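Engineer: next one to model:
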Amino acid sequence: MGKGKRPATYEDIEALPPGWVGEIIDDELWALPRPPTWNLWVMSVLGARLGRTFGVGQGGPGGWWILIEPELHFGRQVLVPDLAGWRQERAPALLEREVPFFDLAPDWVCEVLSPSTEALDREHKLRLYHQQGVSHAWLVDPRARTLEVYRRGTRGWRFARYGGEDVVRAEPFDVEPLELGRLWAPGSMPAPGP
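Structural biologist: Model (predicted):
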């Protein structure tokens, strides 16, 4: 933050034009447009798959609260991951409060990368998720058709990378296979390599 500049507040988020998502990270306002269609597809497919299997336990173990774009408040930080999940045993009353945000760190977050958000997701948000005790983070890149699975370690993240049409068992949902090919929008082409 520049010298003499005031820290961003929640009022700055509320003043954003319709269709924009605001987050406050290190006292700075980050305003981003709504996600592109490929990202919405990934969010929808993952939300439905994980929500059905791990949220309501239909055809799977259940035991999770899986939410799309929850607003997280960590002190002065305000983050909006694309998806997040809390283990119900850790947060049995999570949905009983009638407030539009959560101040309990999730057990899992997922960010769907786009050119406008990748640096923010990788550099700032992953650091904050680790600091807040989030145990697992996923970064999904629909253009490169990759899934990066991060597991919290004492000194940082440990991660594995999968891609294309792989069928994976990705922590913390590794009791059920995940077909990555279903995440990529029909007819979408992978991004060209370097």
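
Engineer: C-alpha only now, for contacts and for neighbours.
Structural biologist: OK.

Engineer: show me the residue at the heart of this protein, geometrically.
Structural biologist: Residue closest to the average C-alpha location in the chain (C-alpha atoms, centre = their mean): residue 110, at 2.6 Å.

Engineer: next, the second sequence, to be compared with the first:
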Amino acid sequence: MPVVLSDRIYTVEDYMKMDDGRRYELIGGELFVVPSPRPKHQKVSGRIFYQFENFLRNNNLGEVFHAPIDIVLGKHIVQPDVIFIAKERLDIIGELNIQSAPDLVVEVLSPSTAAHDKKKKSQLYLKHGVKEYWLVDPDAKIVDVFKAGEQEWRWVGTFDQDDILNSTLLPGLEIKLIEIFQG
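Structural biologist: Predicted coordinates:
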């Protein structure tokens, strides 16, 4: 992901004033352009969001959001593809953004952002209290699931289109990955 406007250290306040039509993420004082996702990326992230939304409509466990939405993590701002916030933490939802780490973050990998999502953003999510992290590879048709440990992510497993994905954060949620990756 190319760095832009790295001529100085940018702050959350600087980010909030950005109004040039581009999407950015702010990490370590640098602004990163968030490129438009590919159609396959959009299909997969939309299907994941839809599964969460349908499940949460019938179960009062919290709220789900999808990109673009700003997540403020201290002096950083990121835009994950899909997030879940448990109902007991809904107070982190502000008028302009989410003001703390969501409980679950889903990143759908794109060639231009995969390394960024796997390293920089993953480290931020762990540091700021995300409990569960899903890395979705739409090309390989797999999902890697991680749970927060004390100092690092604990790998739960790799799931493919033959599997049903669930989360301890959302008891009863079952996502048939064949439905996420089809077509």
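
Engineer: hmm, back to that, give the contact list for the residue nearest to the centre of structure 1.
Structural biologist: If you count contacts by C-alpha atoms under 8 Å, 6 or more residues apart in numbering, residue 110 of structure 1 has them with 81-84, 137-140.

Engineer: just the buried ones from the residues you listed?
Structural biologist: 81-84, 137-140 (16 or more other C-alpha atoms under 10 Å).

Engineer: kindly reformat the residues you listed as CSV containing secondary structure and distance to residue 184 of structure 1.
Structural biologist: Below are those laid out as CSV (DSSP: H, G, I helix; E, B strand; the rest coil; distance: C-alpha to C-alpha, whole Å):
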residue, secondary structure, distance to residue 184 of structure 1
81, coil, 19
82, coil, 16
83, strand, 17
84, strand, 20
137, strand, 19
138, strand, 15
139, strand, 14
140, strand, 10
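
Engineer: ok so, going back, now for the contacts of residue 110 of structure 1: which two are most distant?
Structural biologist: Within the contacts of residue 110 of structure 1, 84 and 140 form the most distant pair, 13.3 Å apart (C-alpha to C-alpha).

Engineer: need the counterpart of the residue nearest to the centre of structure 1 in structure 2.
Structural biologist: Under the alignment (TM-score structural alignment), residue 110 of structure 1 pairs with residue 106 of structure 2.

Engineer: sec struct for residue 122 of structure 1, please.
Structural biologist: Three-state assignment for residue 122 of structure 1 (DSSP: H, G, I helix; E, B strand; the rest coil): helix.

Engineer: how about it, what's its partner in structure 2?
Structural biologist: Looks like residue 122 of structure 1 aligns to residue 118 there (TM-score structural alignment).

Engineer: tally of neighbours for residue 107 of structure 1?
Structural biologist: Neighbour count for residue 107 of structure 1, taken as other C-alpha atoms under 10 Å: 21.
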